[in-house]
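Colleague: here is the input, now give the coordinates:
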Amino acid sequence: MPPHLRLFLFICLISGVTSKNFLTTEQTTLLNLKQTWNNPPSLTHWSSTSSPCTWPEVQCRNGSIVVLHLEDKKLTGFIPEFICDLSNVENVFLRDNFLTGEFPRVFYNCSKLIELDISQNLFVGTLPDDIDRLSQLKSLEIGANNFTGDIPPAIGNLSALKLLHMYQNLFHGSIPSEIGNLSNLETLGLAYNEFADPEIPIEFGKLSNLKVLWMPGVNLIGKIPKSFSNLVNLEVLDLSLNDLEGEILPELFLFRNLESLFLYKNKFSGQIPSVVQFLNLSQIDISMNNLNGSIPDDFGKLRKLEVFNLYSNQFSGNIPITISQIPTLRIFRVFRNNLAGELPPEFGLHSKLEAFEVSENKFIGNLPENLCAGGSLTGVIAFSNNLTGELPRSLERCNRITTIQLYDNNFSGQIPSGIWTLTNISSLRLSGNSFSGELPSKVAGNLSRLEISDNKFSGRVPPEISSWVKLNVFKASNNMFSGGIPPEITGLSELTVLYLDGNSLSGELPSQMKSWDSLTILNLARNKLSGQIPVSLTSLEDLLDLDLSENQFSGQIPPQFSNLRLTALNLSSNKLTGRIPSSFDNIAYQNSFINNPNLCSTSLIPNLHNCFAKPSQSNKFSPKIIAMIILLSAFVLLAAIMSTLFMFRDYLNKKPKRTHTTWKLTSFHKMDFTETNILSGMIEANVIGTGGAGKVYRVGVGQPRGCVAVKRIWNDNQLDQKKENEFRSEVQILGSIRHANIVKLLCCLSSENSKLLVYEYMVHQSLDKWLHGKKRKLDPGLVPGFVLDWPRRLQIAIGAAQGLCYMHHDCSPPIVHRDVKSSNILLDFEFNAKIADFGLAKMLEKQKLGEGDMSYIAGSLGYFAPEYAYTSRVNERIDVYSFGVVLLELVTGKEANEGDGDLNLAEWAWKHYGEGGSMMGAVDREIKDPDTYLEEMSTVFRLGLICTSTLPSSRPSMKDVLEILKRCNPIDQLPEEMKQGRDEFDVAPLLERESYVTNYYESEDALDTNV
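Modeller: Got it, this is the predicted structure:
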């Protein structure tokens, strides 16, 4: 054999042996890693009998390990130093595990490391000042951990970096300008950190290779730097959810490669300049600002534009025709502006339009004829304009449409027959127009909300209405319907709201109403209905509002009316006779029975006869009887005088300071009732709740309000400082804030002995009663017979989260409730949630946030945050913990203190999840069709877990909680009342925003065992 060949074979042999020995050493390192991380089940195939290069988590090159893929392997514990015994490793992916400790400096010893991903773990502490020792890194991802403090300036020395993700941590310093030195950087993600009032460093303008800048929710202030004009390669810019101000500078519109621009929900003002350089732009969202002026014609030159969101601004003028000609346009939302003129007729003709929302403007003319030409339209929302003409017949072919909202316009003509039966339509809202014609005998199987009030519809209500089985809300007031009310309408078991007032309906009411179990509002006023009020009406346990006024009903009011718990009743202007039922025979309902000449009252209601009054008689009495009457009268008079003298003597001896109670009234809203209305209703029969501070009454105050809720706080004739402080706290907070999801304090009355807080009345009372009323055997009148379905539970969760988010993030100083629980979440007649009971709340000074001491522990068992029980320290995180318990209640149906053995609900939920329990095993068995909503319920369940984390800093803010809840809320599953205004909170899809939301809670799945 030639010498050179022998040498070659020798070298190959030595090389092979060396490679084999080297790989054996790396195999040992990996097996030691597996043991350090508690032998997770996901790595059971790692063994000494197989080569690491065959393991799916490992990639090798030249017989040595270069890549570790260990994402989502349920790894726990710390990262050991010997990991860098894998001396050739270049890429390490440890994303989405339960690894702990401070930033792993052990990677300093991995000399060839170019990519490190430790995001979505449980790392804590500050980043090291010498982080630039990772000098070869091209990608560093540390997002969704618990890193705190400042980002070290040394980060700017990692000159090879192309991707830097530091989102969703607890950084609270400034944004280092040194990041601007990363000349190779292409992606920068700093989103969702609470930086201390930072401005965007002008040095960021040096990032000439930057393609993605992702900085929503980082407290940005000031203006966008002019230096941003140097970011010529930028493709995605997201600066949403901040406090930027000023005009959008023309320099922004020089980004030739920009694909997505998200500047929504800031404080921009001024006009939009030309956008001709935005040739690659696919998404524009500059909604919810103060932008004004007209929409530039140049927008029509963006031939790749798909999403166009300009809603909630102050734009005026016409919509440029060229926008309707963009071939890629899918989403068009310009609602809530001052736009006018006609809508361009070519909308939908050139693109597959999916959403068309132009409501609350001043548009005139017709709806575009070809909106659905592309067959993809899911909704037409154009209410509150001045649109005219008939509806386009082309809408009959839009089988993907779920909602048509055209109310408060000037439309006319008949509804095209095909619209009634569109396959997926669930909401048809046409009130406040001049539509005519008759109701169809058949409608779409999914139609749940039909509103046609204030039009010119006529004819009979068809008996075939019994086939409208999904109908939940039917409003047909002020039309020209005639004939009788068909008995078939009472077979609609899901109907909750029925308005047929202001028509020409006649005949008697149906005698049987057994299927109306869910009905809460029935308004048949101003018709020609006659006959007696059927007794079956009194079997509707959920009925809250009944109006039969201005008809021709006769006979007696059924005594069984006393079984109804109505908040509003109007039987006026009929021909009723006899006594008023006892429950309504009081001054609170004095206007409910007027103009019924033959009705009588036992409580002397004004304008009604006294039931005990009898005609005068001319009986003659004998002299003996007259003498006895006079003698008896004299005796009674003498006894009365003597009694009065004795009482007066006692009064003088006791020397009381005052003889009557003086009330001081302070109002916070326009009053449509008086002090007398409130005080006359403070009787035991009106008590609807009792708490530690006193009783709560439901007091009738007449129309239009119906009822109010009055909370009475007694002082027991002595100064109770704690209750006095609670009273002042609640008045101070509720009297100064305004939010749709916080209960409205109407006024307060105070006297020497007690305090009265008067609130708007929540007809569905508390969430607690709906979730737990049956098992506690509460009054069935307070807890109706059906349970909350999942879409309503999710609606309630979002509403309550919006109220708390407002308190924590939009109030200055912030407000901490301290007693968030299901019994303090009240529900109005459409199940909108409102936060109540602020007696335990405390306003925090911003500079002392998180350091507020309380003199006593407040709250409710099962809802306590652990740190609050032993430190009495107060910040927003205790509310987040309590809200997490509420989320778990909504999913499981369990009470806050209901677990296994000595466990409360939060502890039980952690145990159930940690032991691998199924989601179906945790879901409330009373939720209908759980399989349909299992993914959403799983999301909310895990969100409840992260909110109840033991470590306060690991809990999300209410802003993050709200965003996650909204994202698991598909619009086609929402109750209709919640779909209204949804787009006000719409969050556009951003780079990795979806993964952030869906994975955020998963980083905490085993937190209680690792803290």
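
Colleague: going by C-alpha atoms from here, please, whenever you check contacts or count neighbours.
Modeller: OK.

Colleague: number of residues surrounding Y651?
Modeller: Other residues near Y651 come to 12 when the count uses other Cα atoms under 10 Å.

Colleague: now do the helix or strand containing it: distance to the chain's middle.
Modeller: With elements delineated by DSSP states H and E, Y651 resides in helix 623-654, which encompasses its position. Taking Cα atoms, centre = their mean, to the nearest Å, one finds helix 623-654 lying 67 Å from the centre of the chain it belongs to.

Colleague: how about stretch 20-39?
Modeller: Between the centre of stretch 20-39 and the centre of its host chain there is 49 Å, according to Cα atoms, centre = their mean.

Colleague: K20 reaches G63, doesn't it?
Modeller: Yes: in this structure K20 lies within contact range of G63 using Cα atoms under 8 Å: 7.4 Å.

Colleague: who touches both of those two?
Modeller: Overlap of the contact sets of K20 and G63 (by Cα atoms under 8 Å, 6 or more residues apart in numbering) is empty.

Colleague: circling back to that earlier point, so how far is the helix or strand that the helix holding Y651 is followed by off the chain centroid?
Modeller: Counting by DSSP H and E, the element after helix 623-654 in chain order, helix or strand, is strand 664-667. Distance of strand 664-667 from its chain centroid, counting by Cα atoms, centre = their mean, is 32 Å.

Colleague: list the buried residues for strand 664-667?
Modeller: Using 16 or more other Cα atoms under 10 Å as the test for burial, strand 664-667 gives no buried residues.

Colleague: what packs against it?
Modeller: strand 745-750 (3 or more Cα pairs under 8 Å, 6 or more residues apart in numbering; DSSP states H and E).

Colleague: who does the helix or strand following the strand it packs on touch, helix- and strand-wise?
Modeller: Past strand 745-750, further along toward the C-terminus, the next helix or strand under DSSP H and E is strand 754-760. When contacts are defined as 3+ Cα pairs under 8 Å, 6+ apart, strand 754-760 packs onto strand 706-714, strand 745-750.

Colleague: as CSV, these with mean neighbour count would be great.
Modeller: Formatted as CSV, the helices and strands packed on strand 754-760 follow (neighbours: other Cα atoms under 10 Å):
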stretch, mean neighbour count
strand 706-714, 23
strand 745-750, 21
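
Colleague: which of those sits closest to D929?
Modeller: Distance to D929, taken as Cα to Cα, is lowest for strand 706-714 among these, at 35.3 Å.

Colleague: quick check: which element contains the nearest residue to G63 once chain neighbours are set aside?
Modeller: Residue nearest to G63 in three dimensions, not counting chain neighbours: S19, with 5.8 Å by Cα to Cα, 6 or more residues apart in numbering. With elements taken from DSSP H and E, the one containing S19 is helix 3-36.

Colleague: now the second one, please; I'll put the structures next to each other:
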Amino acid sequence: MRPPTSNNNSNNNPTMSLFSLLLSLSFLPLALSLRAATLRTQSNFLSLMKDSLSGPSMASWDIAGAVGGSPYCNFSGISCDDHGYVVEIDLSSWKLVGDFPSGVCSSLPMLRALWLADNDIRNGFPKDLLNCSSLAELNFSHSGLTGTVPDISQLQSLRLIDLSNNFFTGEFPTSIINLTNLEVIDLNQNPGFDPWKLPETITQLKKLRVLILSTTSMGGEIPPCIGNMTSLADLELSGNRLAGRIPATIGKLQSLRSLELYYNHLSGEIPDELGNLTKLVDLDMSDNHLTGGIPEKLGAISGLEVLQLYTNRLTGGVPRVLGNSTALSLLSIYGNFLTGELPPDLGRHSKLILLEVADNQLSGQLPRDACAAGELLYLLVLNNHFSGELPETYAQCKSLIRFRVANNQLNGSIPEELFGLPHAAIIDLGFNRFEGTIAKTIGNAKNLSALFLSHNLISGALPPEISWDTNLVKIDLSHNLLSGPIPPEIANLYKLNQLSLQENKLDSSIPVSLSLLKSLNVLNLSNNYLTGEIPQSLCNLLPNSLDFSNNRLSGPVPLPLIKEGLIESVYGNPELCVPFHPDLTKPTLPLCPKPSIRRGLNDVWVIGVSLMLMILAVLLFLKRWLSRKNAVIEQDGLSSSPSSLYDVTSFHKLSFDQHEIVEALTDRNIVGHGGSGTVYKIALSNGEMVAVKKLWSRTMKNPPPYQSYLDKELKTEVETLGSIRHKNIVKLYCCFSSMDCKLLVYEYMPNGNLWDALHSGGSFLDWPTRHRIASGVAQGLAYLHHDLLFPIVHRDIKTSNILLDEDFEPKVADFGVAKVLQARGDHESSATVITGTYGYLAPEYAYSTKATTKCDVYSFGVVLMELVTGKKPNEPEFGENQDIIHWVSSKMGTKERAMDAIDKQLSWSPFKEEMIQVLRIALRCTLRTPALRPSMNEVVQLLLEVDPSKFDVAGSFKFKHLASLKG
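Modeller: From the prediction side, this is the model:
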């Protein structure tokens, strides 16, 4: 038995016990006093926080009404320990604006977690936090922080640091490497850092589980020693400037679940050792310069859900073992040089959501079980060498949104139910060898926006049921064997922008009802057997691309086609005639026969009336000319007499002359002033309206110092608008130019511009109208960027440059700073001065004067945000040095906050989910790294998929993948 120790004896001593008790009691008042002082200090600091950070949620902190103890422990966002000490502050997504107060560490000595994500914190990183020795979690993501990140080496207790999606500049804070207790580092989306390299000392962070350094201006190579960080579960280095090979040592990271290296300059082969990452779930190495094949071991990883390797230089086959996967949901390997067949069992055992293998050299048959789980949203296999028939199973894949198999060698008939996929936005079967007919089930495709069937062997009639698909925007059935009439019911497709039916065997007459298609931009009916006259009413549309050539049409060519210089669009119709031979046009069509005398007195009466009208017109002209003899027009300090001579450059047949325009340049017709001149609204004698932009003159007494730049602006605008035609780009009728006056005459837009409609109490725009405006502008920009021989960068996209016609259809205007990309094929153009408008300028303008199409994409993203939120690009509520992009970003953390970003005028709208999707597209457009932004063609398709009339079946589909889709 152990003898009692001396301590036990003392504890049993009554005298000693009494002494200890008295000693404890003597210190009790001091302890209580210190605790009370600390509680008061904490209360005072929280009161200071409430004063410094304003926001509606702060109203719940009733500090003045708190009585006794530590009542602030009951405040929302505050957590305390059992002794009343504040240990956690979580005010994420509280809409706070202001400075974070100093004194936090001395006032809250036990603070272990500070979460202020999705707020607007001013004056950069709160340096006072560096003294918080107990701080373990620090989250300032999406909080608008600017400036540099200080040395944070002394925060040795830190386990989590999240400074993602801010606006830091200067040196990257490599001091985080000294914080050896760190488990999570997230500095994603801070592209303003100076170029830097990942140091090898990163390996001293032995406990690190999450390392997210995407889009942080990181360059150099990935250090091979990173393979020693065996605790890593998430490694994301995408959107940087990394080069060199992928280290094989990454295969040693046995805990790794996510590896994202996309959008870099990595080269060499994919290491076989990556197949050792048995816990890997998400692998994305897209958009690099990788070569070689896809390792078989990589495809054999049993839990791999996402495999994205698109836009590289990979060769060889697709690992057959992928067909055995029970986890694979996204396979995106488009834009490589892959050959061979797809695994025949692909999708049989897993819930495949996306299969994207376009732009390769794959062959063989398509995997019949790709949609076995019934969850496939995107099947994109275009531009390969696939052969055989379409699997019947695809017709039952009701979940499909995009079905694109164009440019292959597929044959046989198209399953009837495939035409009627209920959620499909795009069905693209073009450039194959399909036979058979277009099934009547096409009428069930209620969400269809694009139907492409060109260059096949499709025969039979175009079913009238296609008119039930009222979301259709593009139809291309050209180069087939279609026969019979064009169904007049097609006029129900009020959104239709393109109707291409050329190179078929269509007969009968052109339906007059086509004139109801107000959105039509492309109409091609050439090389058919169409008969009868060209409907006069169809000429009210005058699409930008019109072709009736090589048919059997007869009768007179409508005058609008001749006036608009579209006479070539009717060549190859021997029985057509013209009332006169247009100027500068070869007389390839015969003159229409003169009226026969047998028509009698009616014709004589018509001729007489015509002569009288001509005489009256001559008299009116003489009267106007005489009245001008003594008139001198004083305008903007300029004297311009009727005898002034103008160089006239016209781009359309004009229904007015220069004198009618010049005489109307009076003060009462002024509707606006700009940096380059004055804008007039002029009513013509024929009842039409035009808008005239009068640029400042060289002969002004005090010409602006940038006169030479304005001369270039005029030349640019004339050359640009004169060479293009699109229904969403404002029409330039002509240019009048003299030594003392320069005039641009445009079509007039009665509903003004989008800025006024949104921000100046203009007409209320519901969401379907706003979406239609967004889609129209996107189509106009896509035309400029992708459909011309040399792309055009507008360089000043903003809501005030988007005009609205009588039906609120948008037209992009003001091309004064536009730039045609160089003929050598560059994707960028330079300017000697920075152009554009504050709030819409892409961030790369801060360090480069080069303008790319991605600059327009960025500006368009701001326009999208304006349309959804109703906010201006810069509002006081956003905070100092913050803009709408930062504000929207801060709202997208939760669905509730995203809903709060929607324009209050649309609070009743049933389309809130669609509006949030558009905000996500806008955020993608406004990414700080240009390479990460989508093209305008991609934006057009993304907007089509969130059309208000469509049902969103994508649900929780990962937006990163949705926004990166090619097809």
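
Colleague: care to give me the TM-score?
Modeller: For these two chains in superposition, a TM-score of 0.68 is obtained (TM-score structural alignment, normalised by the length of structure 2); 807 aligned residues with a Cα RMSD of 6.2 Å.

Colleague: about what we covered before: quick check: the helix holding Y651 of structure 1 aligns to which part of structure 2?
Modeller: Counting by TM-score structural alignment, helix 623-654 of structure 1 lines up with no residues of structure 2.

Colleague: ok, the most centrally placed residue in structure 1 - contacts?
Modeller: Most central in structure 1 under Cα atoms, centre = their mean is I798, positioned 2.0 Å from the mean C-alpha point. Under the criterion of Cα under 8 Å, 6+ apart, the contact list for I798 of structure 1 reads L962, L965, K966.

Colleague: check V696 of structure 1 too.
Modeller: By Cα under 8 Å, 6+ apart, V696 of structure 1 lies in contact with V687, I688, G689, T690, A709, V710, K711, R712.

Colleague: test my guess that the fifth one contacts V699.
Modeller: Just to be clear, that refers to A709 of structure 1. Yes: here A709 of structure 1 lies in contact with V699, judged by Cα under 8 Å, at a distance of 6.2 Å.

Colleague: can you give me the helices in the stretch 251-400 of structure 2?
Modeller: Defined through DSSP state H, counting those that start in this stretch, the helices belonging to the stretch 251-400 of structure 2, from first to last, are 296-299.

Colleague: now structure 1
Modeller: Ranges of helices in structure 1, per DSSP state H, are 3-36, 417-420, 623-654, 675-680, 721-734, 767-772, 790-805, 866-871, 876-892, 905-914, 934-947, 958-967, 976-979, 993-1000.

Colleague: as CSV, those helices with distance to F147 of structure 1 would be great.
Modeller: Rendered in CSV, the data for the helices of structure 1 read as follows (distance: least, Cα to Cα, whole Å):
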stretch, distance to F147 of structure 1
helix 3-36, 23
helix 417-420, 55
helix 623-654, 69
helix 675-680, 54
helix 721-734, 34
helix 767-772, 37
helix 790-805, 23
helix 866-871, 20
helix 876-892, 17
helix 905-914, 24
helix 934-947, 17
helix 958-967, 17
helix 976-979, 37
helix 993-1000, 15
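
Colleague: out of those helices, which one sits most buried?
Modeller: helix 876-892 (a mean of 27; mean count of other Cα atoms under 10 Å).

Colleague: what angle do that helix and helix 934-947 make?
Modeller: 150 degrees (axes from the mean of the first three to the mean of the last three Cα atoms, to 10 degrees).

Colleague: what packs against helix 876-892 of structure 1?
Modeller: On a contact count with 3+ Cα pairs under 8 Å, 6+ apart, helix 876-892 of structure 1 meets strand 815-816, helix 905-914, helix 934-947.

Colleague: right, and these - which one's nearest N184 of structure 1?
Modeller: Nearest to N184 of structure 1 among those is helix 934-947 (36.3 Å), distances taken as Cα to Cα.

Colleague: residues contacting that closest one, please?
Modeller: For helix 934-947 of structure 1, with Cα under 8 Å, 6+ apart as the criterion, the contacting residues are 880-881, 883-888, 891, 906, 909-910, 919-920, 923, 954-956, 961, 965, 968-969, 1001-1002, 1004-1005.

Colleague: how about 7 Å then?
Modeller: Where contact means Cα atoms under 7 Å, 6 or more residues apart in numbering, the residues beyond helix 934-947 of structure 1 that reach it are 880-881, 884-885, 887-888, 891, 910, 919, 955-956, 968, 1001, 1004.

Colleague: next one: stretch 265-275 of structure 2
Modeller: Here stretch 265-275 of structure 2 makes contact (Cα under 7 Å, 6+ apart) with 241-246, 248, 250-251, 288-292, 294-295, 297-298, 301.

Colleague: quick revisit: so for S441 of structure 1, which of the helices and strands packed on helix 876-892 of structure 1 sits nearest?
Modeller: Here helix 934-947 is closest among these (Cα to Cα), at 35.7 Å.

Colleague: quick check: angle from that closest one to helix 993-1000?
Modeller: Interaxial angle of helix 934-947 of structure 1 relative to helix 993-1000 (the same axes, to 10 degrees): 70 degrees.

Colleague: can you report how many residues lie near A59 of structure 2?
Modeller: 10.

Colleague: wait, N540 of structure 2
Modeller: The local packing of N540 of structure 2 (other Cα under 10 Å) involves 13 other residues.

Colleague: do the same with the one 5 residues further on
Modeller: When neighbours are defined as other Cα under 10 Å, S545 of structure 2 has 15 of them.

Colleague: pretty sure it sits against N521.
Modeller: Yes: applying Cα atoms under 7 Å, one finds S545 of structure 2 in contact with N521, separated by 6.5 Å.

Colleague: rewinding a little: nearest to G694 of structure 1, of the helices and strands packed on helix 876-892 of structure 1?
Modeller: Each of those has some distance to G694 of structure 1 by Cα to Cα; the shortest is strand 815-816, at 22.3 Å.

Colleague: elements contacting the closest one?
Modeller: Counting contacts by 3 or more Cα pairs under 7 Å, 6 or more residues apart in numbering; DSSP states H and E, strand 815-816 of structure 1 packs against strand 842-843.

Colleague: number of residues surrounding the counterpart of V104 of structure 2 in structure 1?
Modeller: Alignment note (TM-score structural alignment): V104 of structure 2 maps to V106 of structure 1. A count of neighbours around V106 of structure 1, defined by other Cα under 10 Å, yields 13.
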